[in-house]
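Participant: Quick one, what's the 3D model for this:
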Amino acid sequence: MTSTPDRVETTAPETPRLRLVLILGALIALGPLTIDMYLPALPIITDELATTSATVQLTLTGTLLGLGLGQLVIGPLADALGRKRPLLAGTALHVLASVLCLVAPNIAVLGTARLLQGLGAAAGAVIAMAIVRDLYTGRPAATLLSRLILVMGAAPVIAPSLGSWMLSFTSWRGVFAALALYALVLMPVAARLLPETLPVERRQAPSVRGTLRTYGRLFHDRTFVGLALVAGLTMSGMFGYISGASFVFQEEFGLSQQQFALAFSSGAIWLIGATQLNPVVLRRFEPRQILSAAVATGAVAAALMLALAVAGAGLLGVLLPLWLALFAAGFALPNAPVVALARHGETAGTAAALLGAMQFGIGAIVSPMVGVLGNDSVAMAAVIAGGLGLALIVLVAVVRPWRLTDAEPVPSLV
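Facilitator: Down below sits the predicted model:
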């Protein structure tokens, strides 16, 4: 068998890798910042807009839904128009949606604006992934994604603390003003410094029928669909944590906003630590091997977390297995897309879009479940354990990683 090349040549100018990582990381971070910065304010928004905690959590669901649907649209556009124009248009939409959140008079308007925020943030998520696939595959791609997650991983560490700090001198609306400003600054930076990595000769003719046909072919790739589900279910565990953490830590365990920010950030540190160990582990193991071990470890840790929560083990009983589950997720998240996208280089934008849409779509379905189940530590642990447990089942039953060969030729879908 022929080997899959580690680099895909393009006509884009050579870009220093550090600069590429910083710009792409900043673009990807727009999504996590949009999700996480307002988390400490959820109880405040519930009171101020005279609604329920479950309804407020639906604004998070709207954001995740927008991130998923937006990628389905932006991915094919990025394959047809190049990477930069859809990126800038999506970021501009995020700015406008953030301003709408800033002035939202009720929960309905806020929920709609959050959906639009997700649609705009989707551009950075899918196009950054497509740019990585334009330039690299295999171990180099997994290594670059690990570096990207270091940059974007700072977002969930910083965001709750930043949101809590802002709430000390402004209202929750000030959080959305800051998000609008961040996206506004990103636009000229990306326009000037980010290279166009998809040359004209490799672009796909824009066609609704062609896009649907490509999505159909992707859905017929058992391995791709399985890996997308594994990534989505792994992410669903994280979104269950994100949607329930502010209520569990602040209301059940009595933490202040500042203490909540520290507790929430501690989990992100374990996630980031794993992503930075991933390039070291990749020197000895293939991405599919690391993915398999990570998913299995995460499922076991989440099951332990659920058992301890049911037993009433307290804050540390929740945090310790949660940290292990997030550590495992830090190995799974960079490797699942690498294995999936390696098979679809000619339609990287569309494939990355479907991968991201399934991740955030599953997250949108799962995130309100913590509120439905009671917004306590048992509910949060049950959602996390359910997501990671299903990810392990799909990995074994559908992906069957022991049958994959890393030297397998990359098939063309066009």
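Participant: Please count neighbours and contacts with C-alpha atoms only from this point.
Facilitator: Fine.
Participant: ok, now how distant is Ala309 from Ala381?
Facilitator: Separation of Ala309 from Ala381 (CA to CA, to the nearest Å): 7 Å.
Participant: Report the set of residues contacting both of these two.
Facilitator: Common contact partners of Ala309 and Ala381 (CA atoms under 8 Å, 6 or more residues apart in numbering): Val318.
Participant: who's more crowded, the two?
Facilitator: Comparing Ala309 with Ala381 by other CA atoms under 10 Å, the one with more neighbours is Ala381, at 28 against 22.
Participant: which ones are touching that one?
Facilitator: Ala381 sits next to 241, 302-303, 305-306, 309, 318 when contact means CA under 8 Å, 6+ apart.
Participant: ok, now Leu30?
Facilitator: 121, 124, 183.
Participant: redo that, cut-off 10 Å
Facilitator: Neighbouring residues of Leu30 by CA atoms under 10 Å, 6 or more residues apart in numbering: 91, 94, 117-118, 120-125, 152, 155, 179, 182-183, 186.
Participant: quick one more, to check against the first:
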Amino acid sequence: MNKATPQSTSNTLTIVVVLAVLSIFPPLATDMYLSAFGDIQTYLSAPDGALELSLSVFFLGLCMGQLLFGPLIDRFGRKGPLLAGAALFCLATVLLLFTRSTSMFIGLRFIQALGACGGMVVGRAVVTDLYEGTAAARTMTLLVMLMTLGPVVSPLLGGILVTQFGWKAVFVTMLAIGALALVLALTLLPETLPVSKRLRTPFLDVFSDYWKLLTSRPFVVPALVSSFVQAAMFSFITASASVFQGVLGLGKIEYGLAFGFVALGLVVASFVNNRLLVKLEVKTVVSAVLPLFVAISFVLLLVSGTHQLLVLIIPLWFSIAMVGLLSANGTSIAMEAARGQSGVGSALVGAMQFGVAFVCSAIVAAAISSSALPLALGILIPAAIAFLLWHFGSASLTSERPAETPNFDQSQATMKAHDGE
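Facilitator: Have a look, this model is predicted:
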């Protein structure tokens, strides 16, 4: 059976928007409650560091959950497991509104993450179902660009909600968006994996599939590069409240504005990346941007002792913008190497990303101090590791551009028609 096309499934842009809404669970559940840490800690009578731990545990849940969803979506199709994950997210969010236990709060955050990661795994797999090569990279970038609207608006939205209505309003909003995404997936998202292509091997055999990919350099190198690039972003998320509110003395809403401004770099860079991929190969963009990422992160390290917002936020903006130029490209290269095992490949990419994010986030959280130094190191060190991995490992990747699907031009025409271009 040929690949599904936007014409035979649904409009490309509609699919991408629905996938972006589903994938927005993690940034919403991660960023929206950051400004409420103090209020939640008081409400739960939680010890110091408990709320930071709930954030790190969320990353761990995203890591482990994706390993579970990968084989499920290859065996049962994309849509069923996705709907189950969205429902689990909504259920955990409801329970978070009523718990008074710190340990229960942390545990529910883990369960919430398990449900949230379904949209991420399915999103990458659906893109691979529909596209190949540069077409996949451009579509993945569009998806990431829409997803990054979450980090841009959610801290500010969270700050407003906490200030006006209290911290529980944040989780009520998460629940409302989760319910909306569940309805959109149920009504608008097609099934892109036909029954004839679903895996029939025993469920436990998936571990051998994971091992095959883990021992494949064309998959592992770009997956690890993408993981360490993403870790830089999560280091920023973990330390942002401490730096913007603790070191620089910003209020809840001011913190949301500052966080949103930095996260806006992801959107701008994702847009630029989509334009670059019209003329350049994916590998070329990664090779050119990684050294720049390291250089800008080093500048951030040099100014990390400042207490002036403008001095710090400019190199921070450009550092995070580099994530938008690198993350989707690394992911698309890895997913191309996992073609034929899109669900398992998507799960493994996601698990690697959030596994590295969990480690980096926990280290940064433990190192929080009265300066931005932990934040700067939490960005520079992953950037340097990503550069070294690519420099020494990219020779194992094919230098040829993968063949594009004959349907990509049609899908782009459809997207342009709906964009009014």
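Participant: What helix or strand is Ala365 of the second structure located in?
Facilitator: Element membership for Ala365 of the second structure (DSSP states H and E) is helix 342-366.
Participant: oh, I was asking about Ala128 of the first structure
Facilitator: For Ala128 of the first structure, the host element (DSSP H and E) is helix 107-135.
Participant: what span of the second structure lines up against that helix?
Facilitator: With TM-score structural alignment applied, helix 107-135 of the first structure matches the range 102-130 in the second structure.
Participant: Go through that stretch and flag the buried ones.
Facilitator: By neighbour count on 16 or more other CA atoms under 10 Å, the buried set for stretch 102-130 of the second structure is 102, 105-130.
Participant: got it, and stretch 166-179 of the first structure?
Facilitator: So stretch 166-179 of the first structure, judged by 16+ other CA under 10 Å, has buried residues 166-167, 172-179.
Participant: same check, this time on stretch 364-381 of the first structure
Facilitator: For stretch 364-381 of the first structure, the neighbour count (16+ other CA under 10 Å) marks 364-371, 375-381 as buried.
Participant: Quick one: distance of it to the chain centre.
Facilitator: Here the centre of stretch 364-381 of the first structure is set off from its chain's centre by 19 Å, with CA atoms, centre = their mean, to the nearest Å.
Participant: Quote the end-to-end distance of it.
Facilitator: Terminal-residue distance, stretch 364-381 of the first structure (CA to CA): 17 Å.
Participant: Stretch 246-253 of the second structure too?
Facilitator: End-to-end distance for stretch 246-253 of the second structure: 14 Å, by CA to CA.
Participant: Next, the buried residues of it.
Facilitator: If you call a residue buried by 16+ other CA under 10 Å, then stretch 246-253 of the second structure has these buried ones: 246-248, 250-253.
Participant: What is the nearest of the buried residues of stretch 364-381 of the first structure to Ala296 of the first structure?
Facilitator: The closest of these to Ala296 of the first structure turns out to be Ala381 (CA to CA; 16.6 Å).
Participant: Helix or strand: which one has the residue of the second structure sitting at the aligned position of the closest one?
Facilitator: Aligning on TM-score structural alignment places Ala381 of the first structure opposite Ala376 in the second structure. Following DSSP H and E, the helix or strand that holds Ala376 of the second structure is helix 373-393.
Participant: Please find the angle between the direction vectors of that helix and helix 342-366.
Facilitator: Between helix 373-393 of the second structure and helix 342-366, the angle comes out at 140 degrees (axes from the mean of the first three to the mean of the last three CA atoms, to 10 degrees).
Participant: measure the counterpart of Leu348 of the second structure in the first structure to Ala328 of the first structure for me?
Facilitator: Using TM-score structural alignment, the partner of Leu348 of the second structure in the first structure is Leu354. Going from Leu354 of the first structure to Ala328 of the first structure by CA to CA gives 23 Å.
Participant: need the strands for the stretch 101-250 of the second structure, in chain order.
Facilitator: In the stretch 101-250 of the second structure, no strands are defined using DSSP state E, counting those that start in this stretch.
Participant: hey, where'd the helices end up in it?
Facilitator: Using DSSP state H, counting those that start in this stretch, the helices of the stretch 101-250 of the second structure run over residues 102-130, 133-147, 149-165, 168-188, 206-214, 217-241.
Participant: got TSV for those helices, with distance to Gly70 of the second structure too?
Facilitator: Formatted as TSV, the helices of the stretch 101-250 of the second structure follow (distance: least, CA to CA, whole Å):
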stretch	distance to Gly70 of the second structure
helix 102-130	7
helix 133-147	18
helix 149-165	24
helix 168-188	18
helix 206-214	9
helix 217-241	15
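Participant: For the equivalent of Phe228 of the second structure over in the first structure, grab the count of nearby residues.
Facilitator: In the first structure, Phe228 of the second structure lines up with Leu233, judged by TM-score structural alignment. Leu233 of the first structure is flanked by 28 other residues according to other CA under 10 Å.
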